[in-house]
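1. Build me a structure from this.
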Amino acid sequence: MALLTRAITVEARTCAVVYRHGVRTGVLAAGRHRRPAGSTVVPVDLRERLLAVAPQDVPTADGASVRVTAAVRWSVTDPVAFVEVADDPEAVVYLATQVALREALAAVETDRLARRGSLPLDEVVAAVRTAAVAVGVSVQDVVLKDVLLPPEIRGAATALIVARQRGAALLEEARAETAALRSLANGARLLDAHPALAQLRLVQAVPPGTRLVLAVGTEAARLVEPGTASDDD
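-> The predicted structure follows:
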């Protein structure tokens, strides 16, 4: 007598592991299938997922303790292992990420942690992938979201940044002042070499209506304000 069957639909980007009497009978891809009566179907989502790792305090190589948070991009590539190997495969990936972060960052000094581009994340990704593949999971990436330094170190880093900016501002001010003094010195040498330029500058600087009186036989000059009499009047 043939076993009764009924239809089952496996959604897109998922698959289904089928068991009958406790024995795995196959893995169904997306689509519509016939399922024998008495069988059990375990759906598995194959889409990429994000696993957020809670903040954890990690000791550094120089004895400080920093708080880091991370996120893992992962997806299921072996649905059978994902269903059968571990009761909670996601917890396996989570723990592997925590341990890998602690081992990798424990060899890094605190000041290097402030420069995320120099963090040994390749080692973290490799370690997490090794643990994840056993439970049917492929890890695409491990992203370090936040690195929270101790308050004392954050204060020192802020003071260092302020000192650098203040020094840069003072240096720029000194450069501007030096350039101005150099320009004045060049102007003074030019006036000493050409006295006529000094008189020209004096003429240009007098207010409108002021008469300029030159002393006879000399290059001296004096100003006569409007409305006043000169010695020659």
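2. switch to C-alpha atoms for all contacts and neighbour counts from now on
-> OK.
3. And the helices in the chain?
-> 79-84, 89-105, 110-113, 121-133, 151-193, 195-205 (DSSP state H).
4. The ones you listed: which one's closest to residue 4?
-> Shortest distance between residue 4 and the helices of the chain, using C-alpha to C-alpha, is found for helix 79-84: 25.5 Å.
5. how far does the closest one sit from the chain's center?
-> From the chain centre to the centre of helix 79-84 is a distance of 37 Å (C-alpha atoms, centre = their mean, to the nearest Å).
6. My guess is residue 37 contacts residue 7. True?
-> No - with contact defined as C-alpha atoms under 8 Å, residue 37 does not reach residue 7; the gap is 10.0 Å.
7. Roughly how far does residue 153 sit from residue 160?
-> 10 Å (C-alpha to C-alpha, to the nearest Å).
8. quick one, what contacts the closest residue to residue 17 other than its chain neighbours?
-> Nearest residue to residue 17, sequence neighbours excluded (C-alpha to C-alpha, 6 or more residues apart in numbering): residue 27, at 4.4 Å. By C-alpha atoms under 8 Å, 6 or more residues apart in numbering, the residues touching residue 27 are 15-18, 80.
9. are any of those buried, and which?
-> 15-18, 80 (16 or more other C-alpha atoms under 10 Å).
10. Now, those residues that are in strands?
-> Judged by DSSP state E, strands contain the following of these: 15-18.
11. wait, what's in contact with residue 26?
-> 17-19 are the contacts of residue 26 under C-alpha under 8 Å, 6+ apart.
12. would a markdown table of the residues you listed with distance to residue 195 be doable?
-> Output for the contacts of residue 26, formatted as a markdown table (distance: C-alpha to C-alpha, whole Å):
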| residue | distance to residue 195 |
| --- | --- |
| 17 | 102 |
| 18 | 106 |
| 19 | 108 |
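13. Next, the second sequence, to be compared with the first:
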Amino acid sequence: MKKLIKTVIVKADERGLLFHKGSYVKLLRPGTYRFAAWSGHDAVILDTAKPFSVKGKDLSVFRHDAELLKELEIVDVQDNEYVLHYEDGRFSSLLTPGAYAFWTVLRNHSFERVDIRRPELPKELSAAVPPKLAGYCMLTEIASYERGLLFFNNVFQRELAPGKYYFWKGPVSVQVKTVDLRQQQLDMTGQEIMTEDKVPLRLNFVCQYRITDPLKALEIRGFDEQVYIMLQLILREYVGTMKLDDLLRVKQEVGAYVLNRLSEKNEAFGVEFLSAGVKDIILPGEVRDILNTVLLAEKKAQANLITRREETASTRSLLNTAKLMEENSTLYRLKELEFLEKICDRVGSISLTGGGNLLEQLNSFLGARAGESKS
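-> Predicted structure coming up:
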């Protein structure tokens, strides 16, 4: 048997919306309601812990009911803004452009409006909120050795120090370009240059620099390439006015000259050039062979000179010894004994012929020499 009475029960944490033939009539607070089955009345029960939403009905349908509005918090979000929604002081959700309504029966609601035409998230925003907005904002991290350059719609805004920065994904294009402030090295390898005396050679050169003005460095298109070309031109200018022998002799001075010239461009490039120097000078094979021959000849001449000096010193020493022995008979006698000792050390065996005693012969020899010395 078909029911003649329709009963609707609204609990304490619920609210009901009464409709008559599809049109909204009024709010139903907690309680029990009965309607005749043929009256055309129907009720929609809503959980007050959830946002106000009626399927198939726009929020504007309910705005005329003053009693309903007493229990609702309505938020209209414009096209150029987002709204941060908090429930009982805790972040709940982000509201994009549109109309929203929330029951105030069980929870307190608060809202923070942000203009997304200003892309940077408010500084007073809790650090726990941005990670929950991944779909609506972008994160940029600047390392401790970097600086960031912030652009809105390709217009420079300011320099960013190391840290984390969040920006809204909205109508304004946001770009953050990072610049490395650490010491950097530029290597020039196998640079072919011709000296003043038409000797082709190759240079391996290196210089170190550090960026001091990130914006200036960023404004130079192809920064690394332009620094390389500047270094190349300075080297060609210096080496091209020197002869090979002069270049090899003052090789250590090339770095100082180049560094001095590079330092003149510090401000224009927004950098500080720290050091520069020649790593290698590579000569053609035939030139290298010639230099090796010259070097060998020089070393031989030096060796011969040293030998002559030693021989002269030895002769001078012998002459001094002879003069001393001539003036001192005792010294002469000692020298004789020294040589006799050396002779005896080298004698392995002695063969005698003609008889006679060896000792007597040696004594007579030495005695005869001694007599000559006294006379």
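14. Could I get the TM-score for this pair?
-> Taking TM-score structural alignment, normalised by the length of the first structure as the basis, the two superposed chains have a TM-score of 0.77; 218 aligned residues with a C-alpha RMSD of 3.1 Å.
15. Which one's more surrounded, residue 153 and residue 160 of the first structure?
-> residue 153 (15 against 12; other C-alpha atoms under 10 Å).
16. for that one, what are its contacts?
-> Applying C-alpha under 8 Å, 6+ apart, no residues contact residue 153 of the first structure.
17. picking that back up, would you list the helices of the first structure in CSV and tack on distance to residue 11 of the first structure?
-> Converted to CSV, the helices of the first structure look like this (distance: least, C-alpha to C-alpha, whole Å):
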stretch, distance to residue 11 of the first structure
helix 79-84, 15
helix 89-105, 22
helix 110-113, 44
helix 121-133, 24
helix 151-193, 50
helix 195-205, 89
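18. if I line the two up, what does residue 11 of the first structure land on in the second structure?
-> Matched to the second structure by TM-score structural alignment, residue 11 of the first structure sits across from residue 143.
19. so stretch 17-30 of the second structure aligns onto which residues of the first structure?
-> Against the first structure, stretch 17-30 of the second structure falls on no residues (TM-score structural alignment).
20. Please say which position in the second structure the residue nearest to residue 17 of the first structure maps to.
-> Match for residue 27 of the first structure (TM-score structural alignment): residue 159.
21. where does that match sit relative to residue 346 of the second structure, distance-wise?
-> Distance from residue 159 of the second structure to residue 346 of the second structure, counting by C-alpha to C-alpha: 92 Å.
22. What of residue 254 of the second structure?
-> 62 Å.
23. Looking at these two, which is more packed in?
-> residue 254 (18 against 8).
24. Look up how far residue 192 of the second structure lies from the more buried one.
-> From residue 254 of the second structure to residue 192 of the second structure the distance is 16 Å (C-alpha to C-alpha).
25. before we move on, what about residue 161 of the second structure?
-> 42 Å.
26. Between these two, which is the more surrounded one?
-> residue 161 (16 against 13).
27. any idea how far residue 222 of the second structure is from the closest residue to that one other than its chain neighbours?
-> The shortest distance from residue 161 of the second structure to any non-neighbouring residue, by C-alpha to C-alpha, 6+ apart, is to residue 147 (5.6 Å). Applying C-alpha to C-alpha, the value for residue 147 of the second structure to residue 222 of the second structure is 19 Å.
28. Contact partners for the spatially most central residue of the first structure?
-> In the first structure, the residue lying closest to the centroid (C-alpha atoms, centre = their mean) is residue 116, at 7.2 Å. For residue 116 of the first structure, no contacting residues are found, by C-alpha under 8 Å, 6+ apart.
29. and if you look at residue 139 of the first structure?
-> 72-75, 125, 128-129, 132.
30. Name the member of the residues you listed with the most neighbours.
-> residue 128 (27 neighbours).
31. Chain neighbours aside, what residue packs nearest to the aligned residue in the second structure for that one?
-> Matched by TM-score structural alignment, residue 128 of the first structure corresponds to residue 262 in the second structure. Leaving aside its chain neighbours, residue 262 of the second structure sits nearest to residue 273 (6.7 Å; criterion: C-alpha to C-alpha, 6+ apart).
32. To which residue of the first structure is that neighbour aligned?
-> Aligned partner of residue 273 of the second structure by TM-score structural alignment: residue 139.
33. what's near enough to touch residue 112 of the second structure?
-> Residue 112 of the second structure is in contact with 83-85, counting by C-alpha under 8 Å, 6+ apart.
34. one more time with 6 Å
-> Applying C-alpha atoms under 6 Å, 6 or more residues apart in numbering, we find residue 112 of the second structure in contact with 83-84.
35. Give me the aligned partner of it over in the first structure.
-> Match for residue 112 of the second structure (TM-score structural alignment): no aligned residue.
36. again, but for residue 184 of the second structure
-> Match for residue 184 of the second structure (TM-score structural alignment): residue 49.
37. Just give the number of residues close to residue 111 of the first structure.
-> Residues near residue 111 of the first structure, counting by other C-alpha under 10 Å: 12.
38. And residue 66 of the first structure, how far from residue 55 of the first structure?
-> From residue 66 of the first structure over to residue 55 of the first structure (counting by C-alpha to C-alpha), the distance is 10 Å.
39. swap that for residue 168 of the first structure, please
-> Relative to residue 55 of the first structure, and taking C-alpha to C-alpha, residue 168 of the first structure is found at 37 Å.
40. Comparing those two, which residue is more hemmed in?
-> Under the criterion of other C-alpha under 10 Å, the comparison of residue 168 of the first structure against residue 55 puts residue 55 first, with 16 against 12.
41. ok, so what distance separates the spatially closest residue to the more buried one that is not a sequence neighbour from residue 22 of the first structure?
-> Excluding its sequence neighbours, the residue lying closest to residue 55 of the first structure (C-alpha to C-alpha, 6+ apart) is residue 69, at 4.5 Å. Distance, residue 69 of the first structure to residue 22 of the first structure, using C-alpha to C-alpha: 40 Å.
42. Which one's more surrounded, these two?
-> Taking other C-alpha under 10 Å, residue 69 of the first structure and residue 22 do not tie; residue 69 has more neighbours (18 against 9).
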